[in-house]
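# sharing a model that was predicted from the sequence below.
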Amino acid sequence: MYSKLLLALVLTVSAFASSATTTISGTKDYGGATVGTSCDGASESQAPVFVLTDGSTIKNVVIKAGGGADGIHCLGSCTIQSVKWADVCEDAATMKGGSGKTMNVVGGSAYKASDKVFQHNGIGSTIKISGFAADTIGKLYRSCGNCSSNGGPRKVVISSTKLANVSASVVGINTNFGDTATITGLQIKGYKSGSPKVCVAYKGVQSGSESPLIGEQWNTANCIVKTTNVTSY
C-alpha cells in the first residue's frame, strides 16, 4: 500500500513540475494541468518553460507560481490559448519570430508581473492579444527598447482585454522604429486619464544603453487608440 501511495505522489509531482524546457511542435492541449520549472527573479538568463516552434499552439495550461522562469518563447507564428500564469517570473511570453510572423494570445490571464507580461523582440512581427486578463503588473506589453541589432517595426494589436493594478503603462513602443499599437475594447480597473498611461512612446536604441522615454500618445500613427477605446470598471 505504501509503495502505491509513494508512486502516486511521485507521478503527481512529475505532472506539475519539470526542470527543463519543453519544446512544442504542432498543437499541445494540457487540459488544465499546472506545470512549471523554476524562477530566478528578474534574471534574463533564465531558460523558458516552453519553446513554441513556428506554427505551433499551446493551450489550457497553468504555469505555476515560482515556476514561470522566462515563460514561453515563440520562435515563429504561434498561438497561446487559455494559458494562465499564476505569478509571472521574468516575462510571461516573448515573441522572437521575425518578419511576417504573428504570436496570437487568445484568452488566458497573468498575475504579478513586476515588469512586463509580453516581451516583443522579433523585428517585423506582430503580437495579437485578445480576451486576456492581467492583475498587478508593470506593463502588459513592451517592444524591445534596447535589443542587440535593434530595429522595427513591431506591431501589437490588443482587443477585449481587462487589466487591474497596472503600475507603469499598458504598452510601450519605439516610435522611431515605426512600431504601432492598436488598442480596442480595453478595460482598466479604476482607470482615470493618465493613470495608468495607456500607449507610451520610447526612442528605441541599441544594446548597451537605455531607451529614452518620450511619453504617452493618443490617436497617432503609432499609438492607434482613442480615449473611447479605454474604459474603467
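Happy to help now that I have it. What you see is a predicted model; the values in this text were computed from it and never measured.
# alpha carbons only for contacts and neighbour counts from here, please
Will do.
# can you pull out the helices in the chain?
For the chain, applying DSSP state H gives helices covering 2-16.
# ok, longest strand in it?
Ranked by residue count under DSSP state E, the longest strand found in the chain is strand 155-174.
# now the most centrally placed residue in the chain. Nearest residue, chain neighbours left out?
Centroid-nearest residue in the chain, with Cα atoms, centre = their mean: Phe118, separated by 2.2 Å. Counting by Cα to Cα, 6 or more residues apart in numbering, Phe118 lies nearest to Tyr141, which is 4.7 Å off, once chain neighbours are set aside.
# show me the contacts for that neighbour.
Counting by Cα atoms under 8 Å, 6 or more residues apart in numbering, Tyr141 touches 116-120, 170-172.
# from Val171, how far off is it?
5 Å (Cα to Cα, to the nearest Å).
# please apply the same query to Gly41.
Distance, Gly41 to Val171, by Cα to Cα: 22 Å.
# structure B:
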Amino acid sequence: MKGSVIFSLLALAAGIHAQSSRPGRGGKGCSSSGAGGAIRPGQDETANNPPVANSPTRPPPLDDTGDDEEEEEEESSPSSSPSPSPPVLDESEDRPSTNGTGKGSGGGSGGGSSGGGSSGGGGSGGGGSGGGGSGGGSSGGGGSGGGIEPEGRPNTNGTGKGSGGSSGGGGSLSTTLPASAGTVQESAAIEVSGEFDGGMQTFERSPSVCTDGESGQDAAMFILADGATLSNVIIGQGQAEGVQCSGICTLNNVWFETVCEDAMTFRQQGGISYINGGGAFGARDKIVQFNGRGTVHITNFYADGYGKLARSCGNCKANGGPREFIIEGVQAVNGGGLCGVNSNFGDKCTIINSCQGEGNACTIWEGTEGGGEPTQLSAEPDGTSCIAESFQPTC
C-alpha cells in the first residue's frame, strides 16, 4: 500500500513537469531564446526589438503616378541636393528709399529752377517717396526725398545721403523768370570765393554800367574765383558783364532779366565748368562767352531772344584751344545757333536732347589768334566740330 502511494506521487510529479516544459504555456520556460521569450513559428524576428534613437525612419512608399516628383525633390537629402541659398540683395542697383526723409540722389549744391543734382535733382518727388524729381532747386539740392545708401542698398528709414554728383544741377527746365525774393543793389561787382547762395533775390548794379560799347570785367555783377559756386540769383539789367568766372566755376539756377553784353564769361585754363538750370532773356549778342580752355557743360538752360547761346572766342589775343561745349536739355527760341566753335583750334560742341526754335544748331568758324575777324565755315553740324544728338529744329 505504501509503495503504490509513492509510485502514484512520482507519476503525478513527472506529469506536472512535462506539462510545464511545453512552449506557449504561462509558466517560465527554459528555452535558450532569452528574456524575450520563445519565438513562435512565423513571428517577425524584429517585432520585439526596442526603438533605437536616431534610427532612420523609412518613408512611406511613393504613389508612382508622376504627380509626386516635386515632393520627392523637396525631400531629397542635403548631401545629394543642397537647399537653395537665401535670396541676396543685388547691391549694384540703386533702389529708392521707401520712407524718404534722406537727401535725394542728385545732391550737389542745388541749381535748376526746380531741382538739384546734375542727374536728377534731390527734391520731394520720384522713387517711392523720394529721390530725384521736382523739388529742391531754389534751396539747393536735398529735400525730403529718399536716399540711396553708399553701397547701393535702398534706405528704408529715409536717413541716407544722396548719391548724386558734386556739381549740382537743374532737375528740370523752366521757361519763366522766377519771382524775386527782393532786390540787392551794389555799386561794384560782388567777388565770390567758395559758395554763394542768393536765395532768389535780384542783384542789380547801381548806378547802371550797361552801355552800348565794350566793357570789362569790372562791369560784372559777380566775379567768381577758381572753384567758386553761385546759386539761386536773378541778375538785373544794370550790369554789363553778368558773371565772370576766373577759373572753373559752377552756376546753379542763375537767371538774367536782360543781358547787356555777355551773360557769362569763362576764363579757366582747363577742367569743366557747369551751368545748371537758369535762363536768360533779351541778349543782343552772346549769352555764354568762352575765352579760356577746357569744357563748359550747359544743362537745362532756357534762352529767349539772343544772338548766340554759346561761343568760343573767335579773335581773342593769344587765341587758341581746344574748347568744348556740351549743351544738354537746352531750349532756345528767337535767336541764333546754340553754339559757335573754331574748328582750326580743335573746338567741339556736342548738342544732346535740345531744341532751337529757328532750327539753328551750330556754326563752325575759322578763328584768328588776335586781330581780324573769324571766318564762318558752316552753319550746320559736321559730325566732328559740331555733333547734334536728338536735336529738334523747333521748340
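In hand now; what should we look at? No experiment lies behind these values; they were computed from the predicted model shown.
# which one's more surrounded, Gly41 and Val171 of the first structure?
Between Gly41 of the first structure and Val171, Val171 has the larger neighbour count (other Cα atoms under 10 Å), namely 25 against 15.
# return the residue of the second structure aligned against the more buried one.
Val171 of the first structure maps onto Cys339 in the second structure when the alignment is built from TM-score structural alignment.
# that match contacts Cys313, doesn't it?
No - the criterion here is Cα atoms under 8 Å, and Cys339 of the second structure misses it with Cys313 at 11.2 Å.
# what do the two both touch?
Common contacts of Cys339 of the second structure and Cys313, defined by Cα under 8 Å, 6+ apart, are absent altogether.
# for the equivalent of Ser143 of the first structure over in the second structure, what are its contacts?
Aligning on TM-score structural alignment places Ser143 of the first structure opposite Ser312 in the second structure. Taking Cα under 8 Å, 6+ apart, we find Ser312 of the second structure in contact with 289-291, 323, 340-342, 347.
# tell me, how many residues neighbour Val157 of the first structure?
Number of residues near Val157 of the first structure (other Cα under 10 Å) recorded here: 16.
# so it touches Ile127, yeah?
Yes - at 6.4 Å, Val157 of the first structure counts as touching Ile127 under the criterion of Cα under 8 Å.
# flag every buried residue along the strand of greatest length in the second structure.
Ranked by number of residues, the top strand in the second structure under DSSP E is strand 195-205. Residues of strand 195-205 of the second structure classed as buried: 196-205 (neighbour count, 16 or more other Cα atoms under 10 Å).
# closest one of those to Asn334 of the second structure?
When those are compared for distance to Asn334 of the second structure (Cα to Cα), Thr202 wins out at 24.4 Å.
# just to revisit the earlier point, okay if I get the contacts of Tyr141 of the first structure as a markdown table plus distance to Leu5 of the first structure?
As requested, the contacts of Tyr141 of the first structure are arranged in a markdown table below (distance: Cα to Cα, whole Å):
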| residue | distance to Leu5 of the first structure |
| --- | --- |
| Lys116 | 41 |
| Val117 | 39 |
| Phe118 | 40 |
| Gln119 | 42 |
| His120 | 45 |
| Val170 | 47 |
| Val171 | 48 |
| Gly172 | 50 |
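# look up how far Cys245 of the second structure lies from the equivalent of Asp54 of the first structure over in the second structure.
The alignment partner of Asp54 of the first structure in the second structure, by TM-score structural alignment, is Asp226. Taking Cα to Cα as the measure, Asp226 of the second structure falls 7 Å from Cys245 of the second structure.
# with neighbour numbers in mind, choose between the two.
Cys245 (26 against 18).
# against Gln376 of the second structure, how distant is that one?
Distance from Cys245 of the second structure to Gln376 of the second structure, by Cα to Cα: 27 Å.
# over to Thr384 of the second structure?
In terms of Cα to Cα, Thr384 of the second structure sits 16 Å off from Gln376 of the second structure.
# and for Ile275 of the second structure?
Ile275 of the second structure is 26 Å from Gln376 of the second structure, by Cα to Cα.
# again, but for Gly359 of the second structure
On the measure of Cα to Cα, Gly359 of the second structure and Gln376 of the second structure end up 18 Å apart.
# equivalent analysis for Glu70 of the second structure, please.
For Glu70 of the second structure, the distance to Gln376 of the second structure equals 76 Å [Cα to Cα].
# more neighbours, those two?
Neighbour tally, Glu70 of the second structure and Gln376, criterion other Cα under 10 Å: the higher count belongs to Gln376, 15 against 9.
# these two touch, right, Lys308 of the second structure and Asn334?
No - using Cα under 8 Å as the test, Lys308 of the second structure is too far from Asn334 to be in contact (10.3 Å).
# of those two, which one has the most company?
It is Lys308, of Lys308 of the second structure and Asn334, that has more neighbours when counted by other Cα under 10 Å, with 25 against 14.
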